[in-house]
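Asks: Coordinates for the following, if possible.
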Amino acid sequence: MTAPTVLLADDHSAIRAGLRIMLETQGISVVGEAADGEVAVRNAAALRPDVVLMDVRMPGRDGISATREIVERGLGDVLVLTSFDEDDLVFGAIRAGAVGFLLKTVDASTLGQAVRAVAAGDGALDPRVTRRALAAVAENAALPVPVPDAGRLANLTGREQEVLEGILQGWSNAQLAARLCISVPTVKTHVSNVLTKLGARSRSHAAALVRGGED
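Replies: Below you'll find the model as predicted:
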């Protein structure tokens, strides 16, 4: 399996250097760095990494705002890595479309596993914030889910409909590529198009929209 590629976004150069070493010892390729959210978005657009390892508190543009744009534009999956675990940061990052949230006290092995999981289409959540995140989900479970209109679903091409079905099945990008006999970058392009046409923030949001329409 090809090693996932990572973009590091953190305003402290020493932390970026440490993260680079941790990831490279796990066989993960660091393709770029950014010291603030604005540069993170630009570099994500230029480099198209599998995962953006994003700090949330940075000077200038913050990581949550940058995460939202990266996810909306389909530039990569975002794994938040921060020194803080306040609820507003956790839930702000998740609402922005991040698919993982870890604290900077994480060890190299756990970080590597999280990056690989996110690159494969899964999520990663620090155990110390999992209980609070689940409680927040439970509180909002009864809220109505917006449903995409039939026109948006009809706008999907045949291949995009196949990709959407894979998303509903929980398949990773690699699994979709193998089942559809296409490359992973092509899968990412189709996933991005599906999210745009459905008006979804993330794969999980797209699944929620469609399943809401099936009820």
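Asks: only C-alpha atoms for contact and neighbour calcs from this point on.
Replies: OK.
Asks: And the strands in this structure?
Replies: Ranges of strands in the chain, per DSSP state E, are 5-9, 29-34, 51-54, 77-82, 100-103, 124-125.
Asks: how about this one, so we can line them up?
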Amino acid sequence: MAERRTRRGTGSDLSRTTAARAAAIAEQLHHECSILLELYRKTENFPADVADSRLVSVPPPSSQLDTRDKLWRLHSALLQCRTLLERAIAKEEEELGGGKKGEYENQKKMVKERLSLLLINTGELLKAADGPAVLTPSLEGLELNGPTILFELKLWVYRIFKEVDYWTKMTITTLKGLPSVIVKESARTTRARRSTWR
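Replies: The predicted model follows:
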């Protein structure tokens, strides 16, 4: 009996850990995005309010969405952000030349890696909410090729960094508003473990 109680507690702890870990990663990513934006803005002399239009295309937020749909929307947006970020990094290399080392390059790499980690964790939460295991974002309408005029290219890269920052903030807000994910994941883990005990 004591063993069952311990196992049940562990499953619940693991469920809370998944959501808490995703939120912590999102908060760290938001901090890293802020640093990246500041570095880029200083380098390119952009004003703080430049490039506020959205690049990612997902259904608008709604209070009618259930937990699974909110997580799907979030995960889809983050996947699109990663696609855009990877393309922006490649385009910068092609058009502006690589080889630059330093704080900006390190920060860009850190943001890309942290975004990939956040995607793994939101994917786990989506699975816990009975969502599909793998999502393929719609790339239709995404500006993947980027402009060829230098200033427009730099502005496009900056807009992508802002988009990652925006969706990171949305992730934090969404995860903090979804305690049902933890409860549902915990209940499923407990049910699965109970069935193995019998």
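Asks: TM-score for this pair?
Replies: For these two chains in superposition, a TM-score of 0.21 is obtained (TM-score structural alignment, normalised by the length of structure 2); 69 aligned residues with a C-alpha RMSD of 5.1 Å.
Asks: for the strands of structure 1, which one ends up most surrounded?
Replies: With neighbours taken as mean count of other C-alpha atoms under 10 Å, the strands of structure 1 reach their highest mean count in strand 51-54, at a mean of 30.
Asks: How about residues contacting it?
Replies: Strand 51-54 of structure 1 has contacts (C-alpha atoms under 8 Å, 6 or more residues apart in numbering) with 4-10, 44, 63, 67, 76-82, 115, 118-119.
Asks: can we see that at 7 Å?
Replies: Applying C-alpha atoms under 7 Å, 6 or more residues apart in numbering, the contact partners of strand 51-54 of structure 1 are 5-10, 63, 76-81, 115, 119.
Asks: Phe101 of structure 1: which of those residues is nearest?
Replies: Of all the contacts of strand 51-54 of structure 1, the one with the least separation from Phe101 of structure 1 (C-alpha to C-alpha) is Val80, at 4.6 Å.
Asks: pretty sure the closest one is touching Leu103, no?
Replies: No: in this structure, Val80 of structure 1 is not within contact of Leu103 by C-alpha atoms under 7 Å, at 8.2 Å.
Asks: Spatially central residue in structure 2, please.
Replies: The C-alpha lying nearest the average C-alpha coordinate of structure 2 belongs to Leu78 (C-alpha atoms, centre = their mean; 4.1 Å).
Asks: which element is that residue on?
Replies: Secondary structure assignment for Leu78 of structure 2, by DSSP states H and E: helix 67-96.
Asks: For that helix, buried residues please.
Replies: By neighbour count with 16 or more other C-alpha atoms under 10 Å, helix 67-96 of structure 2 contains the buried residues 67-85, 87-89, 91-92.
Asks: Roughly how far does the residue lying closest to Gly166 of structure 1 once chain neighbours are set aside sit from Leu47 of structure 1?
Replies: Spatial nearest neighbour of Gly166 of structure 1, chain neighbours left out: Leu176 (6.4 Å); criterion: C-alpha to C-alpha, 6 or more residues apart in numbering. Distance check for Leu176 of structure 1 against Leu47 of structure 1: by C-alpha to C-alpha, to the nearest Å, it reads 22 Å.
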